[in-house]
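In: sequence first, predicted coordinates after that:
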Amino acid sequence: MEVEYIFEEDTKEPTKIHFQFSREFCIQFGISFVANLLIFITGTHIGWFGPTILKLSLNTSEIQLTSSEISWLTATLPLGGGIGPVFGAVLANRIGRKNTILLATIPEIITWILIAYAKNIYHLCIAQFIKGIIGGAAVAVVPMYVAEISSPQFRGINGMFFQLHYTLGALFEILLVSFVSIMVNAWIASIIPVLLFVIFIWMPESPYYFLIKNEIENARKSLRILKQSDNIDRQLEHLRRVVVEEQNEWGLL
């Protein structure tokens, strides 16, 4: 699904879209950067695992894992990741893209606390399974949100944050685990979802989601923030038609 927020009058000739730095770009760029912190967090799930397994395999580790337990711990993250996108997609359409991203930060914080005080393999497996669900949900909802709040000429540069944040998140954990204990690492890593929640709560919801819910005025307010303009009637009307056409196509009306 691709949503256009800048539109020209219908013409036979295609309209060339020019990229330019503006207040509109800065707002959408900043919102996309913050939203993708959830992808950064997903990257930390991958970066944490390898170095931590090496530490848990040492005789000096408080939780010493056997090869069988390591196999179970390895399987729990992708297992959760397999069902996570379903939760992400359902929640995104039920409670909104923004609220789904915010909601994902809460279990993320809890899982790091669980890891910090883990006493056995079961605690770690539960934490990894939940992290898998969070990561899967993030992969479903974050690109959806970024695409829907980005104007066409900014969508490409905003979309680059996905891979960038994921890679940086993995690298962050690989380096961090090497220098601190598992408990200290968990407390440091838990700061990121807290920051995401505190900052992202001020971000606008997707206008597309508001129109799906027939909340026209909320969609108008959201577009004003994203476009940094009061002249959004044409964009709003076009987006409303897109929503109606898609709902008719899927037999929802």
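Out: Cool, the structure landed.
In: from here on, contacts and neighbour counts on C-alpha atoms
Out: Fine.
In: list the contacts of F7.
Out: Contacts of F7 were listed using CA atoms under 8 Å, 6 or more residues apart in numbering, and they are 234-235, 238.
In: kindly report the same for F49.
Out: The contact partners of F49, by CA under 8 Å, 6+ apart, come to none.
In: list the buried residues in the host helix or strand of it.
Out: Assigned by DSSP states H and E, F49 falls within helix 37-56. Neighbour-count burial for helix 37-56, counted by 16 or more other CA atoms under 10 Å, picks out 37-49, 51-52, 55-56.
In: following the chain past it, name the next helix or strand.
Out: The helix or strand immediately downstream of helix 37-56 is helix 67-94, counting by DSSP H and E.
In: who does that next one touch, helix- and strand-wise?
Out: Helix 67-94 is packed against helix 97-116, helix 121-149, with contacts defined by 3 or more CA pairs under 8 Å, 6 or more residues apart in numbering; DSSP states H and E.
In: can you do 10 Å?
Out: helix 37-56, helix 97-116, helix 121-149, helix 207-212 (3 or more CA pairs under 10 Å, 6 or more residues apart in numbering; DSSP states H and E).
In: mind listing what's buried in it?
Out: By neighbour count with 16+ other CA under 10 Å, helix 67-94 contains the buried residues 70, 73-74, 76-81, 83-85, 87-92.
In: how about stretch 207-224?
Out: Of all the residues in stretch 207-224, those buried under the rule 16+ other CA under 10 Å are 207-212, 216, 218-220, 222-224.
In: just stretch 98-114 next, same as before
Out: 98-102, 104-105, 107-109, 111-114.
In: picking up where we left off before, any idea which of the buried residues of stretch 207-224 is closest to T60?
Out: Set against T60, the nearest of these by CA to CA is Y209 (51.5 Å).
In: so which residues make contact with the helix or strand containing H238?
Out: Secondary structure assigned from DSSP H and E places H238 in helix 233-249. Contacts made with helix 233-249 from outside it, assessed by CA atoms under 10 Å, 6 or more residues apart in numbering, are listed as 1-9, 207-212, 214, 216, 219-220, 223-224, 227, 250-253.
In: ok, now how distant is the nearest residue to Y117 once chain neighbours are set aside from L38?
Out: In space, Y117 comes closest to M183 once its chain neighbours are excluded; the distance is 7.0 Å by CA to CA, 6 or more residues apart in numbering. Using CA to CA, to the nearest Å, one obtains 21 Å as the distance from M183 to L38.
In: out of the helices and strands packed on helix 67-94, flag the one nearest Q20.
Out: Nearest to Q20 among the helices and strands packed on helix 67-94 is helix 121-149 (16.8 Å), distances taken as CA to CA.
In: for the closest one, buried residues please.
Out: 121, 124-149.
In: next one: it to chain centre, how far?
Out: Taking CA atoms, centre = their mean, to the nearest Å, one finds the center of helix 121-149 at 8 Å from the center of the full chain.
In: what helices and strands are in contact with that helix?
Out: In this structure, helix 121-149 packs against helix 23-35, helix 37-56, helix 67-94, helix 97-116, helix 152-159, helix 161-179, helix 207-212, helix 216-227, with contacts taken as 3+ CA pairs under 10 Å, 6+ apart.
In: before we go on, here's another structure to hold up against the first:
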Amino acid sequence: MGEITLTTISRNEKDEKTSHPAVQQGSEWPQIFAVFVAALTSLNNSILYNWTSPAIPILISSDEYEDISIDAASYLTVIPPVVSILSAPMQGFLLDRFGRKITLHVSGIFHVAAWICIIFSKSLYVLYFSRVLFGLANSAMFTILPIYISEVTTPKVRGRWGNLMAFFMYFGQFITNAIGYFFSIKIAACIFISTPIMFMILFALCPETPYFYLSKNKPELAENSLKKLRRLEDVSKEFSQLNDDLKRQLSETGTFKDCIMIPSNRKAILIVGMARALQQYTGISSFAAYNQYIFQEAGTSLDKGYSSMIYALSLTVSSFVALMVIDKLGRKRPMVFSCFCCFLVLGAEATYFYLKDYNIVDVSSISWLPVVGMVSYVVVFSFGLSLIPILLLGELFSTSIRSKAGTIITILSSTYMTSMNKIFQVLMTNYGLMAPFILFTVCAFMGIFLSYFFVPETKGKTLEEIQQMLKKNDKPT
């Protein structure tokens, strides 16, 4: 689910340090604060997205709501990505028209409104409407947040803290399952509504990006923004370089047509689109939406709520560890490794459900396998499929088309999530849990070869070097 670690200026960190000696004498904390607060939108998003995991089992068995079938409840997972697809182009327009900060800030209102609907809902249709509101906030977060983070940070800060977006996504999954298990839907919603309110209060203290102000020909505001972010009075050298960079970037064409017609841009979209497809079609979004239901149907000896908490906590911890080391491992090898290991784990899960669903053998003695398998899955997923597609999004697109490319990838990613969540429900309902796990296994197997032949190795390369690599006639390696 996201786009992280974007770079606004195509030069390496060493050159930037030389060009901006003043930056090294300032403080990094204003940037870290801005990144941390902005990334709270991904926490809000994650909680709302994963809300269906503890909520669906309650909805289909509770007398508090009208009779709700698993098929009707499944649309709670489908509506947000559909809305994100439809609203993503609007978000690209708004961020260029009104600014990164204002547009991202407004997304908090939709988060609050979605929780209010859940708190006061007595009908499934009100819950559907809450998912529409969430879908609007979802497209804003994925389209705008990576751009905001990239434009307020130096490469050093961005490299160390830019992936907070991903960490908050997985942390949100854990607290959703934990709080959603111990509290009712309405009480949990009353707790969760505090997170977007906190974001809206704190984000008011953060500045708009200097990049946006310069693009609107407001140099004084851009310089003031830079001073706040660097905590320096003299930012003339960095400001001058940023101004020159912007003029060069704006001289390049950056339309939706250029995303497709220019070979290097088209290649980048195909690579990132493929990587995001592998990320989704190996099951991560379906597991997020249905993991408590999966554990309930799997017949594990451990309670489904505790099982889901172990799953989500494992994902959070392994993702944090991966954030610390992933840049040292490169891009291609972690993707191949992650796909291969996911293939093995998902294959074992599919075998378990085949034996259980068709009563071929008694699996009660290995009822622990679904939990162990899912924990193993998130660990190996975190070290490749989780972060590499997001890193590639920030690295493969030039600045001139980044907002347009981000919109396209948001639409593609939302399409993947929409189709996968519905396919998972249909396969599970009609053929048992074995069927979707077989599909995930096949996709992971295909991902081994797709990652090896098509994922470029961008470790240590500047944005300009990556662009030159993409412009070559031979496929990137």
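Out: Right, received. Where do you want to start? Everything numeric in this text was worked out from a predicted model, so none of it was measured.
In: can you give me the TM-score here?
Out: Overall, the chain-to-chain superposition scores 0.89 on the TM-score scale (TM-score structural alignment, normalised by the length of structure 1); 249 aligned residues with a CA RMSD of 2.9 Å.
In: any chance of CSV for the helices and strands packed on helix 67-94 of structure 1, columns distance to I31 of structure 1?
Out: What follows is those, written out as CSV (distance: least, CA to CA, whole Å):
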stretch, distance to I31 of structure 1
helix 37-56, 10
helix 97-116, 11
helix 121-149, 8
helix 207-212, 14
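In: of all the ones you listed, which one is nearest L171 of structure 1?
Out: If you check each of the helices and strands packed on helix 67-94 of structure 1 against L171 of structure 1 by CA to CA, helix 37-56 wins as the nearest, at 6.2 Å.
In: that closest one aligns to what range in structure 2?
Out: The counterpart of helix 37-56 of structure 1 in structure 2, counting by TM-score structural alignment, spans residues 40-59.
In: ends of that stretch, how far apart?
Out: The separation between the terminal residues of stretch 40-59 of structure 2, taken as CA to CA, is 28 Å.
In: now do stretch 49-63 of structure 2
Out: One end of stretch 49-63 of structure 2 to the other measures 24 Å (CA to CA).
In: circling back: between the buried residues of stretch 98-114 of structure 1, which sits nearest V198 of structure 1?
Out: The shortest distance between V198 of structure 1 and any of the buried residues of stretch 98-114 of structure 1, using CA to CA, involves L102 and amounts to 9.1 Å.
In: how about that closest one, what's its partner in structure 2?
Out: Checking with TM-score structural alignment, L102 of structure 1 has H105 as its match.
In: ok, that match touching I201?
Out: Yes - here H105 of structure 2 lies in contact with I201, judged by CA atoms under 10 Å, at a distance of 9.5 Å.
In: turn the buried ones among the contacts of F7 of structure 1 into a named PyMOL selection, would you?
Out: Those of the contacts of F7 of structure 1 that meet the burial criterion (16+ other CA under 10 Å) are gathered into one PyMOL selection, given here:
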select buried, resi 235+238
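In: out of the contacts of F7 of structure 1, which comes closest to E24 of structure 1?
Out: Proximity of these to E24 of structure 1 (CA to CA) peaks at Q235, which lies at 14.2 Å.
In: what residue in structure 2 is paired with that closest one?
Out: Under the alignment (TM-score structural alignment), Q235 of structure 1 pairs with E238 in structure 2.
In: distance of its match from K216 of structure 2?
Out: Using CA to CA, we find E238 of structure 2 at a distance of 18 Å from K216 of structure 2.
In: circling back: how far apart are the helix holding H238 of structure 1 and its match in structure 2?
Out: Compared with structure 2 after fitting, helix 233-249 of structure 1 deviates on average by 1.4 Å (mean CA distance after the TM-score superposition for structure 1).
In: where's that helix relative to the chain centroid, distance-wise?
Out: Going by CA atoms, centre = their mean, the spacing between the C-alpha centre of helix 233-249 of structure 1 and its chain's C-alpha centre is 25 Å.
In: and the gap between L211 of structure 1 and H238 of structure 1?
Out: The spacing between L211 of structure 1 and H238 of structure 1, counted by CA to CA, is 11 Å.
In: on that earlier part again, how about the helix holding H238 of structure 1: buried residues?
Out: Buried residues in helix 233-249 of structure 1, counting neighbours by 16+ other CA under 10 Å, are found at 235-236, 238-240, 242-244.
In: mind giving me TSV with these and columns for distance to Q64 of structure 1?
Out: Formatted as TSV, the entries for the buried residues of helix 233-249 of structure 1 read as follows, by distance: CA to CA, whole Å:
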residue	distance to Q64 of structure 1
Q235	59
L236	58
H238	59
L239	56
R240	57
V242	56
V243	54
V244	57
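In: so where is stretch 195-205 of structure 2 in structure 1?
Out: Counting by TM-score structural alignment, stretch 195-205 of structure 2 pairs with residues 192-202 of structure 1.
In: show residues contacting that stretch.
Out: Contact with stretch 192-202 of structure 1 is made by 31, 34-38, 40-41, 98-99, 101-109, as judged by CA under 10 Å, 6+ apart.
In: check contacts around L226 of structure 1.
Out: Contacts here follow CA under 10 Å, 6+ apart; on that basis L226 of structure 1 touches 5, 23-29, 31, 149-151, 203-207, 220.
In: do that again at 7 Å, thanks
Out: Applying CA atoms under 7 Å, 6 or more residues apart in numbering, one finds that L226 of structure 1 lies in contact with 24, 27-28, 149.
In: aligned to it, what sits in structure 2?
Out: Under the alignment defined by TM-score structural alignment, L226 of structure 1 corresponds to L229 in structure 2.
In: which residue in structure 2 aligns with G132 of structure 1?
Out: Mapped onto structure 2 by TM-score structural alignment, G132 of structure 1 lines up with G135.
In: could you measure from the residue nearest to its match when sequence neighbours are not counted over to I185 of structure 2?
Out: Setting aside the residues directly before and after it, G135 of structure 2 is nearest to P80 in space (CA to CA, 6+ apart), at 3.9 Å. P80 of structure 2 is 19 Å from I185 of structure 2, where distance means CA to CA.
In: can you check Q24 of structure 2 too?
Out: Distance check for Q24 of structure 2 against I185 of structure 2: by CA to CA, it reads 48 Å.
In: more crowded one of the two?
Out: I185 (19 against 12; other CA atoms under 10 Å).
In: and that one, what's its match in structure 1?
Out: Using TM-score structural alignment, the equivalent of I185 of structure 2 in structure 1 is I182.
In: residue contacts, its match?
Out: By CA under 7 Å, 6+ apart, I182 of structure 1 lies in contact with A116.
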